[in-house]
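Engineer: no sequence for this one, just the structure:
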């Protein structure tokens, strides 16, 4: 309990120090999502991320993202084509900005829940198979830069594989993807 109280006091002290930047901002981004795995097809992604600056160099936030992609599926070890479907995520983030000037490189990490839609696909000499929708915990790592209110970055979303048995066939799908995006911060900026 004492350690938790010390941690909270430290965070409060850091956020109470004089800051050159306004602490609250909302990032809106669009980009390209590239799922991992053989036969996967990339698509568009969109995200919104409210952030709060604990210091000029460190933000915490909640990223809500949606990606329209065709994931990689394997049925009995053979790659099969799948439908393009929506995948979503809710990720708590921490982002460290290396510099406090107009050009600000950054790196960050996040933990959250990744959702994926049900999907149908054809398998050799059989009718369509369908796998169910679900959720999985995941990790996100990011790098990029910010200049003024504009930012550009890359994020790797690491999510475990989904394994399911449908009508006696072992189905496996990959859920990880890389996001390349550009965005704008509303709010924040220099005081």
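Structural biologist: On my side now, so go ahead. Worth saying up front: this structure is predicted, and the values here are computed from it rather than measured.

Engineer: Please count neighbours and contacts with C-alpha atoms only from this point.
Structural biologist: Will do.

Engineer: can you map out the helices along this structure?
Structural biologist: Using DSSP state H, the helices of the chain run over residues 2-16.

Engineer: Would you map the strands across it?
Structural biologist: Applying DSSP state E to the chain gives strands spanning 24-35, 43-53, 58-69, 73-75, 78-80, 85-97, 103-116, 119-121, 129-131, 134-147, 150-159, 162-166, 169-173, 177-187.

Engineer: any idea which of those is most buried?
Structural biologist: strand 73-75 (a mean of 22; mean count of other C-alpha atoms under 10 Å).

Engineer: which residues touch that one?
Structural biologist: If you take C-alpha atoms under 8 Å, 6 or more residues apart in numbering as the criterion, strand 73-75 is touched by 39-40, 79-82, 123, 169-174.

Engineer: circling back to that earlier point, take the strands of the chain and lay them out in CSV including distance to residue 8.
Structural biologist: Listed next are the strands of the chain as CSV, based on distance: least, C-alpha to C-alpha, whole Å:
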stretch, distance to residue 8
strand 24-35, 19
strand 43-53, 15
strand 58-69, 14
strand 73-75, 45
strand 78-80, 49
strand 85-97, 16
strand 103-116, 20
strand 119-121, 44
strand 129-131, 44
strand 134-147, 24
strand 150-159, 29
strand 162-166, 37
strand 169-173, 41
strand 177-187, 26
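
Engineer: structure B:
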């Protein structure tokens, strides 16, 4: 897996240094998603939750955009005697391929990166426990969506190891990256 990540990093480096920049789009952009609806694939009984992400990206050409997604997702569950919160944080290198031309475009993409998870429980007797129950490891993020000028809608499945996978449905504001 480390050789695979090294190959991706080298490819992105060569792509930036080759000056194969976007011809009709501003190359640098940042997608900010203040709220992501997340549905965990946990077996621990967590319900849907919320996430937040920021994704700086660079358009290598009019159709391919490389970026880095930084995301945190929180899930919760509770009973009459206890409450529990699960959290997953991720650092993912991404690549998106945009279809067509214009201000509204569909895209598909894939990301690979590091996921880390933790849980915290509170019991009715006042005791609290926290642990890195999910641990950490590398995972994949396939995704699809649509870019509508400076607004982005996407669905991504965060395929993470150690029972930390979740589906994220997000709306994001895009700063930069418009046509010129």
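Structural biologist: Great, that's in hand. Only a predicted model underlies this, so the values are computations on that prediction, with no experimental measurement involved.

Engineer: what's the closest non-adjacent residue to residue 139 of the second structure?
Structural biologist: Leaving aside its chain neighbours, residue 139 of the second structure sits nearest to residue 160 (4.5 Å; criterion: C-alpha to C-alpha, 6 or more residues apart in numbering).

Engineer: Residue 62 of the first structure too?
Structural biologist: Using C-alpha to C-alpha, 6+ apart, the nearest residue to residue 62 of the first structure is residue 92, at 4.6 Å.

Engineer: Mind telling me what that neighbour corresponds to in the second structure?
Structural biologist: When the second structure is aligned by TM-score structural alignment, residue 92 of the first structure is paired with residue 93.

Engineer: How about residue 186 of the first structure?
Structural biologist: So, by TM-score structural alignment, residue 186 of the first structure is matched to residue 175.

Engineer: quick one: the residue nearest to residue 62 of the first structure and residue 65 touch, right?
Structural biologist: No. Residue 92 of the first structure is not in contact with residue 65 according to C-alpha atoms under 8 Å; the separation is 11.6 Å.

Engineer: hmm, who's touching stretch 97-109 of the first structure?
Structural biologist: 56-58, 93-96, 139-148.

Engineer: I should have written stretch 117-135 of the first structure there, sorry.
Structural biologist: Stretch 117-135 of the first structure is contacted by residues 75, 80-83, 85-87, 113-116, 164, 166, 171 when judged by C-alpha under 8 Å, 6+ apart.

Engineer: what residues are up against residue 186 of the first structure?
Structural biologist: 25-28, 149.

Engineer: In TSV: these, plus distance to residue 101 of the first structure.
Structural biologist: Output for those, formatted as TSV (distance: C-alpha to C-alpha, whole Å):
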residue	distance to residue 101 of the first structure
25	17
26	19
27	18
28	21
149	12
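
Engineer: Quick check: residue 55 of the second structure vs residue 71 of the second structure, distance?
Structural biologist: Counting by C-alpha to C-alpha, to the nearest Å, the separation of residue 55 of the second structure from residue 71 of the second structure is 8 Å.
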